[in-house]
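Q: What follows is a predicted structure for the sequence shown.
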Amino acid sequence: MHIRTRFAPSPTGFIHLGNLRSALYPWAFARHNQGDFILRIEDTDLERSTQEAVDVIIEGMAWLGLDLDEGPIYQMQRIDRYREVVKQMLEAGLAYPCYMSEDELNKLRDQQMANKEKPRYNGLWRPEPGKILPPAPEGVLPVIRFKNPIGGSVIWNDAVKGKIEISNDELDDLVIARPDGTPTYNFCVVVDDLDMKITHVIRGDDHVNNTPRQINIMKALGGVPPVYAHLPTVLNDAGEKMSKRNGAMSVRDYQKAGYLPEAILNYLARLGWSHGDAEVFSKEQFVQWFDLDSLGRSPAQHNPEKLLWLNHQYIQNSDPMQLAELTKPFAYQLGIDTENGPDFVQVVSLLKDRANTLIEIAEGAKLFYSPAPEHNAEQIAQNIPAAIVPALKDLIHVLKVTDHNKEAYSAAFKQVLTQHQIKMPALAMPVRYALFATTQTPAIDSVLVVLGKDEAVNRLSKVIH
């Protein structure tokens, strides 16, 4: 079997991590099996669908590296195909026009609920042998309903949930086309999956209730239902279903917050799937390991701290040159001119081991691209004790003649510390303050390498007059 999977989002809002996981797993399954992965945009909800939402979906998938074999395919561009199938179903007796008005349907449902019955269409307009239908009302456009099988059950072996059986008596005759001829969601899905030869449908378990209806329509059209794998819900950190209303961040938000796509992909992969104890792995490893048998059955819970930790791991292990390019846009937003000042790759290399996001690297880089601080006498007295000035003078003298590398600077500090019988913090803190007007910096020998010997000596000399 040639594997074909799809991601079929509705472009009616922003795309969050839970949505992206529903793209990641079918993509990985297709890639693992040398199959095809298709993006299908289910945009038949004309009132709520927007081009901006489509753009965010496509951009988010591209950012994560979820490449496509086909698509994006837009359902609204396939309307003629859906209408053709509706016509064929009417001619074959698989569907029928229903003239029950919305008001009549609401009254029927109210009565059923009052009788403690399940609200459902009562088959009034369903043609049956020997049944006389009411005359069609003039000037009323009917909906088209699918003739759902009566009796028996819909059974499928879900790749995540196991065997599922739904009685056909629980299902009424689904509307497959509205009065204006616009096809409905469950019908379009079936036609698309058949036409696109989808072999595996991997999607959220909020679609489980749609599956028996889709299977019945698919079988009526002579198709073989795909393998279904319904993924448990992704919960937010408060234990609620992840959604915009519950504070979920969009994929664009994570980009803007300085997360790496590799970290997001790694994190998403573990939201409902596992491979032994592996926590940090590449996209290539994930594809190699992925199978449906390892999907979890319990809801996955979003853990922002875990995601931040993963992002730190990827930043820490990134190539400094590539990381510098990724960080530059964030540096520019902070007004940093990376072309004037220390080598930006060196700055990023110094900062990356302590940073959780690209924004944190950019914020740390400000130290090296800001003008030399202007200290007044009071500030100098508060932060550079008079007793340490002799050691500072000797440090300046030693720095002037030492080599420009981390080891030489470290040796220079040790020489002065030994000479004056003081501890490292007693000298390093005043040096940090003299250089940057803060005592919070990375290791001082590394800082001197990035800042440069001449600039460091110049800044130190200003505070000991």
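A: Perfect, thanks for sending it.
Q: Going by C-alpha atoms from here, please, whenever you check contacts or count neighbours.
A: Will do.
Q: For residue 97, what is the enclosing helix or strand?
A: Assigned by DSSP states H and E, residue 97 falls within strand 95-98.
Q: where do the helices sit along the stretch 251-400 of the chain?
A: For the stretch 251-400 of the chain, applying DSSP state H, counting those that start in this stretch gives helices covering 251-256, 261-269, 283-289, 304-316, 320-333, 344-351, 358-369, 377-383, 389-401.
Q: Please name every helix or strand in contact with the last one.
A: Using 3 or more CA pairs under 8 Å, 6 or more residues apart in numbering; DSSP states H and E as the contact criterion, the neighbours of helix 389-401 among helices and strands are helix 406-420, helix 424-436, helix 453-461.
Q: what about versus this one:
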Amino acid sequence: MAQPRLRIAPSPTGYLHVGTARTALYNYLYAKQQNGVFVLRIEDTDVERSSKEMTEIIIEGLKWLGLNYDEGPFFQSDYFKHYTDYIPELEKTGGIYRCFCTPKELDERKNIVMAEKKAWKYDRKCAHLTKDEINKNLESKKPFAWRVRIPEGKTNYDDMIHGIIEKDNSEIEDFIIVRSDNTPIYNFAVVVDDVRMKITHVVRGDDHISNTFKQIHIYRLLNAEPPRFAHLPLILDENKAKLSKRTGTVSVLAFRDMGVLPEAFVNFIALIGWNPGGDKEIMSLDEMVKLFSFEKVTKKGGVFDYKKLEWMNSKYITNYDSKKLLEITKPFFKEAGIDISQVSEETLFKIMDSVKEKARYLKDIPQLTKFFFEEIKEYDEKGKSKFLTPDRIEHLKVLKERLMNVEIFNHDSVEAVYKAYAEEKSLKGADIIHPTRMALSGKTEGPSLFLMMEIMGKERVLSRLTKIIESDIL
């Protein structure tokens, strides 16, 4: 059996879409599982809409996801002449013919058919031209395209997800493969590329099913064995419509910029339409490689659930290595205008650990930790009125005095002071913990208070308690 060769073939006419990312992932998983090859091909035959910038963004997106390709990137635009080199041989088979119909003529005939409320497909006007008629058109330099002559019968293939799919050839029109300007049409270029690259499996969205029937006829004319096909269900929005820019974020790098971890995003999109069995949802890329199979990919579209992504991302952040988390979060601190350069790495690791379980996205971390790096400019209004009442300020005064006498200022020693005071005054822990948190962070929620106090250090804790006790901000 030949080594499996799979490819992801995006068009650089837009950003790397969530759907394309999932397609790339499934190609990658199967290729790695089967000891195959994962190829990146850029399908830039649409010269006017393709751009180098979008190509770079696509490659950047795949790199961020950790989907490293084994070969490529290859560009269709580098092979324009290569495609048309096949035309003389294909013409000899009688399987293609010149079409001299102009766009205007086609529109006129199409409108007549549509007016009768019938479905339009090319009427084969040029399929029956005589040699003399063809030569006359060529002598007058009339532009022409090349069309495939679809035979009678049926076309079918065994899809790895949907099973046998069949269509009567009467429903497939004689489609164009090369335009009148000598540029190849997508369906032709993609088959020639897949044959040249020895692609054995084509995995893509099920919106390509109609293209597959056409492409099978090109394989036939090229006398090439078609690859195995697997057509993935579409990714849907929360209203069960196709996910689009109108209904939500669709660019992969936009999720990166929101603060989604790449491991979390890969894990999340893998499960949109694929269930490995059991109730395990958090999986590494290596685990997915071992578990993946097309038999467990659903035929129906899966919903892109933003709340589930948020949940999954928070789980990954909680379990992320603190050193890696700090490094990947630095751009978000910079974006928020928070300078962390004066704080030791050891302290920064502790700060990361203190808020891991609170953050849903990386962009949350600067806001959750801002009070560690800057003086408090604003206090939560509801928190002030609820927790910084006169009687609680009196408690803070006593606690401040007792904290001043603590020699080894850490989580346990501070907790002991608070616990002893609460027992002495018959107070609930919340009666002194919440006011202290407000005084130290300006917030009603945050990291464990005693861990927070250890990280801030004795001097800063006493300073902020003093500010609240002596100020008139209340």
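A: Received it, and whenever you're ready, just let me know what you need. Keep in mind it's a predicted model, so treat the numbers as computed, not measured.
Q: re earlier: with mean neighbour count as extra columns, can I get the helices and strands packed on helix 389-401 of the first structure in JSON lines?
A: JSON lines is the format used below for these (neighbours: other CA atoms under 10 Å):
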{"stretch": "helix 406-420", "mean neighbour count": "16"}
{"stretch": "helix 424-436", "mean neighbour count": "20"}
{"stretch": "helix 453-461", "mean neighbour count": "17"}
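Q: Tell me which of the ones you listed lies nearest to residue 239 of the first structure.
A: Proximity to residue 239 of the first structure (CA to CA) singles out helix 424-436 among these, at 44.1 Å.
Q: returning to that earlier point: as TSV, the helices and strands packed on helix 389-401 of the first structure with distance to residue 20 of the first structure would be great.
A: Output for these, formatted as TSV (distance: least, CA to CA, whole Å):
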stretch	distance to residue 20 of the first structure
helix 406-420	44
helix 424-436	43
helix 453-461	48
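Q: Now do the strands in the stretch 51-200 of the first structure.
A: For the stretch 51-200 of the first structure, the strands defined by DSSP state E, counting those that start in this stretch cover 70-74, 95-98, 143-146, 153-158, 162-167, 175-177, 200-204.
Q: could you list every residue that touches the residue mapped onto residue 309 of the first structure from the second structure?
A: Under the alignment (TM-score structural alignment), residue 309 of the first structure maps onto residue 311 of the second structure. Residue 311 of the second structure sits next to residue 360 when contact means CA atoms under 8 Å, 6 or more residues apart in numbering.
Q: so how far is residue 361 of the second structure from residue 311 of the second structure?
A: With distances taken as CA to CA, to the nearest Å, residue 311 of the second structure is found 10 Å from residue 361 of the second structure.
Q: picking up where we left off before, okay if I get the strands of the stretch 51-200 of the first structure as CSV plus distance to residue 421 of the first structure and mean neighbour count?
A: Formatted as CSV, the strands of the stretch 51-200 of the first structure follow (distance: least, CA to CA, whole Å; neighbours: other CA atoms under 10 Å):
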stretch, distance to residue 421 of the first structure, mean neighbour count
strand 70-74, 70, 14
strand 95-98, 94, 22
strand 143-146, 91, 24
strand 153-158, 73, 16
strand 162-167, 72, 13
strand 175-177, 87, 22
strand 200-204, 66, 22
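Q: With distance to residue 124 of the first structure added, can I get the ones you listed in TSV?
A: Listed next are these as TSV, based on distance: least, CA to CA, whole Å:
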stretch	distance to residue 124 of the first structure
strand 70-74	34
strand 95-98	8
strand 143-146	11
strand 153-158	22
strand 162-167	21
strand 175-177	13
strand 200-204	34
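Q: Which among those strands is found nearest to residue 329 of the first structure?
A: Among the strands of the stretch 51-200 of the first structure, strand 70-74 comes nearest to residue 329 of the first structure, with 28.9 Å by CA to CA.
Q: The closest one against the second structure, how far on average?
A: When the second structure is overlaid, strand 70-74 of the first structure sits 1.0 Å from its aligned residues on average, using mean CA distance after the TM-score superposition for the first structure.
Q: which one of the strands of the stretch 51-200 of the first structure lies closest to residue 120 of the first structure?
A: In terms of CA to CA, the element of the strands of the stretch 51-200 of the first structure nearest to residue 120 of the first structure is strand 175-177, at 11.7 Å.
Q: what packs against the closest one?
A: Using 3+ CA pairs under 8 Å, 6+ apart, the elements in contact with strand 175-177 of the first structure are strand 143-146, helix 185-195.
Q: just to revisit the earlier point, got the helices of the stretch 251-400 of the first structure as CSV, with distance to residue 14 of the first structure columns?
A: Below are those laid out as CSV (distance: least, CA to CA, whole Å):
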stretch, distance to residue 14 of the first structure
helix 251-256, 8
helix 261-269, 17
helix 283-289, 24
helix 304-316, 19
helix 320-333, 23
helix 344-351, 32
helix 358-369, 23
helix 377-383, 50
helix 389-401, 55
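Q: about what we covered before: start and end residues in the second structure for the strand holding residue 97 of the first structure, please.
A: Aligned by TM-score structural alignment, strand 95-98 of the first structure falls on residues 96-99 of the second structure.
Q: Report the mean deviation for the matching stretch after fitting onto the first structure.
A: Following superposition, stretch 96-99 of the second structure is found to deviate from the first structure by 1.7 Å on average (mean CA distance after the TM-score superposition for the first structure).
Q: give me the number of residues near the residue mapped onto residue 329 of the first structure from the second structure?
A: With TM-score structural alignment as the criterion, residue 329 of the first structure lines up with residue 331 in the second structure. Residue 331 of the second structure: 16 surrounding residues under other CA atoms under 10 Å.
Q: State the distance from residue 331 of the second structure to residue 466 of the second structure.
A: According to CA to CA, residue 331 of the second structure and residue 466 of the second structure sit 33 Å apart.
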